[in-house]
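In: Next come a sequence and a model predicted from it.
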Amino acid sequence: MDTQKRLDEHISALMDGELSEHEVGLAMAALSEPEGRLAWRAYHLIGDVLRSDASGAELGEGFNSRLSARLDVEVAPAAGHAAPAAAPPVAPQPPVAQPAAASASAVPVLSAAVTPGR
C-alpha cells in the first residue's frame, strides 16, 4: 500500500473516531500536508452529502438509464491487474454541482472500502 493511501486511511479513521491513540500523530502530520487537507475536505463533503436528504439535487430525467447503459459497456479489469490510478483533483465546482459530484465520488470510495482484498 502506498504511503499517501495509508495516510488517507488514517485521516478517514480519525474523522470516524476509529483511530488508535498512537496513530493520531500520523493523521495530524498528514493533515499538515496539502494532500491531507484535500482528503479531509473531500471526506467531509462526502459525509455531508451522505447525511443530507439530497432534496433539490436531482440528477435529471434519464440519468439512471444513461448510467446503466454506460456501465453495461464497461470492461471489467482482468483478475490480478491493478486498477488505473485515480485522476488528479479538479478545480472546485460551483456549489450547485458539489452534492452530485460528492455523491459520485463517494461511490468509488465506499466501493473500495467494502471490496475484499483492498
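Out: Thanks, I have it.
In: contacts, neighbours, all on C-alpha from now
Out: Will do.
In: Looks like residue 27 contacts residue 14 (just checking).
Out: Yes. Residue 27 lies in contact with residue 14 (CA atoms under 8 Å); the separation is 7.0 Å.
In: residue contacts, residue 45?
Out: Contacts for residue 45 (CA atoms under 8 Å, 6 or more residues apart in numbering) come out as residue 102.
In: In addition, the following structure is provided for comparison:
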Amino acid sequence: MKSIFRRIIEREIPAEIIYEDDRCIAIHDIHPVAKVHALIIPKKEIPRLSEADAADRELLGYLLGIATIVAAKLGIADTGFRVVINNGKDAGESVPHLHLHLLGGEPLGWKHGGSN
C-alpha cells in the first residue's frame, strides 16, 4: 500500500505544492502546528531517519538545503525557522516515509530539552 506521501508525489492526492524538483517535494501541512508549517518529502522512500543508510547521506543533506530555500519562499528565512524529523512512534511519526517539518512564522517554544 502506498503512503499518503507517495500518493501526493504521484498526484493521486492533491496538495498545495510549495517547491518540487526531481528529488523532493515541499507542501503545506494540512494540520499545521505553527503559523508556517511545511513538509519536505524526498521522492525516494526511506521509512525513517534511523533506516537511512550511507547512500542516503547526500540526500539528507540536500533536504536540509531545500529547507532553507522553502523557508525563503515562505518568508521565514530571516525571522527564524525550525526543522524537525520525527523518528518512531514516541517522536510522533505518523507516516513511515521520512520527511522534514519546517516550522516558523511565529516565536516557537521549546517544550522538551530545556531552554533555547
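Out: On my side now, so go ahead. Computed from a prediction, not measured in an experiment: that's the story for all the values here.
In: what TM-score do we get after superposing?
Out: Once the chains are laid over each other, their TM-score by TM-score structural alignment, normalised by the length of structure 2 reads 0.25; 54 aligned residues with a CA RMSD of 4.9 Å.
In: Where does residue 19 of structure 2 fall, secondary structure wise?
Out: strand 17-20 (DSSP states H and E).
In: What is that strand packed up against?
Out: strand 24-28, helix 57-73 (3 or more CA pairs under 8 Å, 6 or more residues apart in numbering; DSSP states H and E).
In: Okay, angle between the longest one and strand 24-28 too, please.
Out: Which is helix 57-73 of structure 2. 40 degrees (axes from the mean of the first three to the mean of the last three CA atoms, to 10 degrees).
In: Excluding its own residues, what touches helix 57-73 of structure 2? List them.
Out: Outside helix 57-73 of structure 2, the residues that reach it (CA under 8 Å, 6+ apart) are 18-19, 24, 26, 40, 42, 77-78, 81, 83, 100, 102.
In: Which pair of those residues spans the longest distance?
Out: Greatest spatial distance in the contacts of helix 57-73 of structure 2: 42 and 78, 24.7 Å, computed using CA to CA.
In: These two: who's more crowded?
Out: Taking other CA atoms under 10 Å, residue 42 of structure 2 and residue 78 do not tie; residue 42 has more neighbours (25 against 8).
In: Nearest spatial neighbour of the more buried one, chain-adjacent residues omitted?
Out: residue 24 (4.1 Å; CA to CA, 6 or more residues apart in numbering).
In: Neighbours of the one you found, how many?
Out: Neighbours of residue 24 of structure 2 using other CA under 10 Å come to 18.
In: what does the one 4 residues further on give?
Out: Applying other CA under 10 Å, we find 18 other residues in the vicinity of residue 28 of structure 2.
In: quick one: the closest residue to it other than its chain neighbours and residue 72 of structure 2, what's the gap?
Out: Leaving out its chain neighbours, the residue that sits closest to residue 28 of structure 2 by CA to CA, 6+ apart is residue 38, at 4.4 Å. Applying CA to CA, to the nearest Å, the value for residue 38 of structure 2 to residue 72 of structure 2 is 12 Å.
In: Quick check on these two: which one has the bigger neighbour count.
Out: With neighbours defined as other CA under 10 Å, residue 38 of structure 2 and residue 72 compare such that residue 38 has more, 29 against 12.
In: what's the longest strand along structure 2 packed up against?
Out: When structure 2 is scanned for its longest strand (criterion: DSSP state E), the result is strand 36-42. When contacts are defined as 3+ CA pairs under 8 Å, 6+ apart, strand 36-42 of structure 2 packs onto strand 24-28, helix 57-73, strand 100-104.
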